[in-house]
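Participant: Here's my sequence, what's the structure:
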Amino acid sequence: MSSKAVLIAGPTASGKSALAIDLAQKTGGVVINADSMQVYRDLRVITARPTVDEEARVPHRLYGHVDAAVNFSAGSWVADAAKVLAEARAQDRLSIFVGGSGLYFKALTRGLSAVPPIAAEVREGVRARLDRDGVEALHAELRRRDPVSAERLKPRDRTRIARALEVVESTGRSLTDWHREGLPPLLPPGEFSALFLEPDRDQLYARIDARFDSMVKAGALEEVAGLAARKLDPLLPAMKAHGVPALIRHLKGEITLEEAAAIGRADTRHYAKRQFTWFRHQLPEFQWVKPEEAGGWLTTVIPGWSEGPDPESRDSPMCNCTSEVRASRAPE
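Facilitator: Okay, the predicted model is just below:
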């Protein structure tokens, strides 16, 4: 088995998971999650985590292992990924990282700033002030304490302003200072092959719309209702997963289910557009490949790889996915 890892990225709903599972089956590899929302155990349906049957076909790691109450970060994911990567190498398994979170892949291959963990009491204090005083007041405070970060952030970016203040309060240093002292990458150049699936955009957006509707029918609303009942901080990452805020608004009686679904579909399409842009500009080392050509690409980077199922088969990327199980899944 090659010691190189394979990185499979792409926009949501492009067929990444099916390709990764096929590759893992044929190589004895392990599929490692690189999606920042699929880490949350509370959100299987609405984040399109692999189904129970799919997880049983090949080893899956870092899926659904984090509680929604946790403010899980890229740094936390890198620490977990390091353990899984070491385990896969010890077992002589191919590591197959799959997902759409550009920051995770950038941290994996470029390294990450060395910001230490933030104490819970500091985070809770900043969030309490944010609720009490408003985002403008906190941005003004950040401008006094960390003017470089304040200048970089939009004045109403609640999440990032809170994060920058948390770092200053917890460490006495600005985010800019910490960014100068990076952690090394887990996968330096030469230790991985990287693919970005590039589906036709009109087909992709149509698939996103269809899958979001199927997701609602498959239990996403009940899943979100369970999350809402926990009354967690709305700034937590899990509370901002695509579709979650709109479905919570519906559960509160503010909008209809049809309106919530329309917002969820639109948010997911916009996210897919941002993924195309982000990977093209931030991670040029990823090779852009059409889904139907992904098998051919793999033959060039995996010794002994033979092309997978026909592009029109049920489990191949960008298939019509008409089976009940596949159609019920949300965009991955």
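Participant: drop to CA atoms for contacts and neighbour counts, all remaining ones
Facilitator: Will do.
Participant: which residues sit in contact with residue 197?
Facilitator: Each residue near residue 197 by Cα atoms under 8 Å, 6 or more residues apart in numbering is listed here: 8, 9, 10, 11, 14, 16, 288, 289, 290, 291, 294.
Participant: Okay, it and residue 183: tell me how far apart.
Facilitator: 28 Å (Cα to Cα, to the nearest Å).
Participant: Now the second one, please; I'll put the structures next to each other:
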Amino acid sequence: MSGAIPRRLTLKGRYVFPVTSKPVADGFVVVEGDRIVSAGAGDVGTQSKGEKVFDPGNVAILPGLVNAHAHLDFSELDAPLGERGIGFVDWIQLVLDHRRRTTTSMRQVVALGLEESVRCGVTALGDITQPDRPPVDSPLEVTSFLELKALSADRVAGEMERARSHVKRDLAGLSPHAPFTVHPELLTAVVELSAAKRIPVAMHLAESSEELEFLRDGGGPFRAFLEGLGYGASGGTLVAHFARPMDYLRRLSTAHRALVVHGNYLDDEEIAFLGANASRMSVVYCPRSHDWFAHAEYPLRKMLAAGATVAMGTDGRCSTPDLGLLEEMRFIARRHPGVRLDAILRMGTLYGARALGREEEIGSLSPGMRADLAIVALPERDATDPHELIFDSTEPVVGCYCRGVAVIKPRPSASRTGCQPVPRLAPPTNNGRGFMDCWFLSGPTASGKSAVGVELARRIGAEIVSLDSMALYRGMDIGTAKPTDRQRRSVPHHLIDVIEPWEEYSLAMYVEASERIAAEIAGRGRRTLFVGGTPLYLKGLLRGIFRGPPADWQLRRRLADQSQEHGGDWLHRRLLEVDPASAARLHPNDSRRLIRALEVFEKTGHAISELQRQFDVGRPASECRVFVLDWPRAELHARIERRVEEMFVAGLVDEVRRLLAHGPLSLRERARVRADGESPGPHPRPLSQRERGDILSRTARQAVGYREAIEHLEGRRDLVETIELIQRRTRQLAKRQMTWFRGLSECRFVAVSGRFVPAEIAERIMSLAEQC
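Facilitator: Modelled structure (predicted):
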């Protein structure tokens, strides 16, 4: 969505983050044409003729995000290539294979990446471009770094001819690829051209341990890889390489502006060199790409302490799940808890602009800067540090302005714009009608849903969408009994491995993602089959969910103040007067939910319990394709006991150890946090709840088996006791699941007993479906 530039526009938000100064509560940003006039707090003054004031409500207004390093050529990929921890050289081979196989128009691929970037609040981007790639129009500012490679001196002249042609473009940059593909003569020529034309240079450097080995002695996996491509057949030196990254840094420092991409394995001397040359050299950290290869810990705190300019990039979808720069920033906040949150914000805005040589135009909300803005929804809570509301959150980017134009316009909040409340609040799925053509297969844990689901999907021409709240989490594979690799290869699966264990995921987020995926599957001419055992998700898909009015922070503060004035139980007493049903189920000390219930009543004039009941009416089973596997209790319990024992044989305890080692805090760091209540590192800050406690988020902790395995590793009980406890809790879970299913009129129960043959069960379901 786009709009014409008003003569004067004032945007208001719960917080404004100028970046060059502290966050401003109840702030505003004034834009004239394509420039920022002012940013501050309080009354914006008298509205003049032609001026537009827009208040999206509970949002943060940030400078447009700056992605300093991307490879848009891979934007059509659904997932990174290979698997986490893949060797770097093996991954490069997959990249080359992908380039050979892909038939999609490069213009379409790049357009996908640009569109995704805008949706993620990115307004400026540094892209590594290939020769002869067609230009693509976009509201983003794109600095195009031409990739240059020459393994031998005889190819340097040809590459430099292309380089000299490329630098005639606006916002051009050059990218001598990496030490293992760039002859020193090419690097020297590129740096000299950069200085002469005042353009930036970006080079992948110190990206992997294999690269360092190749620099050191010309051997290792890189030599074998290059020889396999036909280079160095005579046994001579493939590239007249330098001995270490420092040699490259010294040459890059003479460029007009140099971006050291990745820098995963820079040593202390090299980091100090970057700090000493921070005015014209930057390092670009790509956090989730770094994690994909399971590299050694990134020296981020050392870099910041040395004064280095650390920008942020997403890399390409060949090594990262998406192009969301905000998600990269949130990943850093979790992985590096000792780094100040305001520094992380600068990495994704001001430092990215500095890396691209654009800090005079973009990267902050200072007066005179270009009106590039990212609007981020905020969670419904308060925080001592407002940055936590951005980074300790899963709320999305809801708006994006490029040069003062709303390319994604946020919807206004009813709580601030004075919109009239409506008694009935329609759910996002229109009471499940958005999923009427979908199929559903559910059942209790250990009932065989995954195997039957694959057989059923083959028969109906479907793709599978996981209906399991725990399958969302990466690294939690054994304990959640995810579909096997073979099953996932045979039928496309969705909504598996999409978030980290320490992240939270709500029903609303699941329903929204499912709507989008189901529409995409339908667009491919295939059916959607939901498979999993989370009854709450099933109910949300079938009947919709209650969202309620948006947060009204002034009202919430008033209610909190009244509670403090009149006593601790005032909120509960007030709710009892207007909504006895909600008061009966809420604890008097649950102030957050009490305030929300009162807020809904004051905004709509209706009790939240009344509104929620709108979504409790189901359809007859004869109208639905919702099938539940139903085992006799004794047989199901036996399957559960075997399942739990098999999980431990498969390595559940080792899986939990890996989670503890690679979570937001390592075991050693967690011990220090519990000892002194402060995260390690040179930039201490108050810890969030997830940093103080388990690596598992509130929602991930609901997965039976992980909390118990952690307690076993902490010495609270032995292995036999742990297995028995998990078996008992899993049986209890199965009982709760079946209670939920029996309460949904849409469900058809498929009796299963004795020998388990998934294909036969799928055929029975097909027969039942003919009666729908």
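Participant: List the TM-score for the superposed pair.
Facilitator: Superposed pair, TM-score by TM-score structural alignment, normalised by the length of structure 1: 0.72. Supporting alignment: 277 aligned residues with a Cα RMSD of 3.4 Å.
Participant: contacting residues for residue 528 of structure 2?
Facilitator: 437, 438, 439, 462, 463, 464, 465, 518, 521, 522.
Participant: one more time with 10 Å
Facilitator: Contact analysis of residue 528 of structure 2 by Cα atoms under 10 Å, 6 or more residues apart in numbering lists 435, 437-440, 457, 460-465, 514, 517-522.
Participant: How about residue 10 of structure 1?
Facilitator: Shown in contact with residue 10 of structure 1 (Cα under 10 Å, 6+ apart): 16, 98-102, 195-199, 272, 275-276, 279, 286, 288-289, 291, 332.
Participant: So what does residue 749 of structure 2 match up with in structure 1?
Facilitator: Superposed on structure 1 with TM-score structural alignment, residue 749 of structure 2 falls opposite residue 288.
Participant: Is that match part of a helix or strand, or is it coil?
Facilitator: Here residue 288 of structure 1 takes the strand state, with states given by DSSP: H, G, I helix; E, B strand; the rest coil.
Participant: Next one: it relative to residue 239 of structure 1, how far apart?
Facilitator: Per Cα to Cα, residue 288 of structure 1 is found 31 Å from residue 239 of structure 1.
Participant: Quickly note the distance from the equivalent of residue 15 of structure 1 over in structure 2 to residue 481 of structure 2.
Facilitator: Aligning on TM-score structural alignment places residue 15 of structure 1 opposite residue 448 in structure 2. Going from residue 448 of structure 2 to residue 481 of structure 2 by Cα to Cα gives 10 Å.
Participant: so where do the strands sit in structure 1?
Facilitator: Ranges of strands within structure 1 are 5-9, 30-33, 60-61, 95-99, 112-113, 182-183, 192-197, 287-289, based on DSSP state E.
Participant: Take these and lay them out in TSV including distance to residue 172 of structure 1.
Facilitator: Formatted as TSV, the strands of structure 1 follow (distance: least, Cα to Cα, whole Å):
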stretch	distance to residue 172 of structure 1
strand 5-9	36
strand 30-33	33
strand 60-61	35
strand 95-99	34
strand 112-113	16
strand 182-183	17
strand 192-197	37
strand 287-289	41
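Participant: Among the ones you listed, which comes closest to residue 325 of structure 1?
Facilitator: Closest approach to residue 325 of structure 1 among these (Cα to Cα): strand 60-61, 18.4 Å.
Participant: what's the matching range in structure 2 for that closest one?
Facilitator: Alignment note (TM-score structural alignment): strand 60-61 of structure 1 is matched to residues 493-494 of structure 2.
Participant: Superpose on structure 1 and give me the mean offset of that stretch.
Facilitator: Comparing stretch 493-494 of structure 2 with its match in structure 1 after superposition yields a mean distance of 0.4 Å (mean Cα distance after the TM-score superposition for structure 1).
Participant: wait, isn't residue 310 of structure 2 in contact with residue 281?
Facilitator: Yes - taking contacts as Cα atoms under 10 Å, residue 310 of structure 2 lies within contact range of residue 281: 9.3 Å.
Participant: what do the two both touch?
Facilitator: Counting by Cα under 10 Å, 6+ apart, the common neighbours of residue 310 of structure 2 and residue 281 are 259, 260, 274, 275, 354, 355.
Participant: Sort out which one of those residues lies nearest residue 560 of structure 2 for me.
Facilitator: The closest of these, once distances to residue 560 of structure 2 are taken by Cα to Cα, is residue 354, at 42.8 Å.
Participant: To which residue of structure 1 is the closest one aligned?
Facilitator: Per TM-score structural alignment, residue 354 of structure 2 is not aligned with anything.
Participant: Which element, helix or strand, includes residue 354 of structure 2?
Facilitator: Assigned by DSSP states H and E, residue 354 of structure 2 belongs to helix 350-355.
Participant: Tell me the helices and strands packed up against that helix.
Facilitator: Under the contact criterion of 3 or more Cα pairs under 10 Å, 6 or more residues apart in numbering; DSSP states H and E, helix 350-355 of structure 2 touches strand 65-70, strand 122-129, strand 200-205, strand 257-262, strand 281-285, strand 309-312, helix 341-347.
Participant: wait, what's in contact with residue 235 of structure 1?
Facilitator: Counting by Cα under 10 Å, 6+ apart, residue 235 of structure 1 makes contact with 71, 127, 158, 159, 162.
Participant: Now the buried members of those.
Facilitator: 127, 158, 162 (16 or more other Cα atoms under 10 Å).
Participant: Closest one of those to residue 245 of structure 1?
Facilitator: residue 158 (15.3 Å).
Participant: so who does the closest residue in space to the closest one that isn't next to it in sequence touch?
Facilitator: Excluding the flanking residues, the one nearest residue 158 of structure 1 by Cα to Cα, 6 or more residues apart in numbering is residue 135, at 5.9 Å. By Cα under 10 Å, 6+ apart, the residues touching residue 135 of structure 1 are 127, 129, 141, 155, 156, 157, 158, 159, 161, 162.
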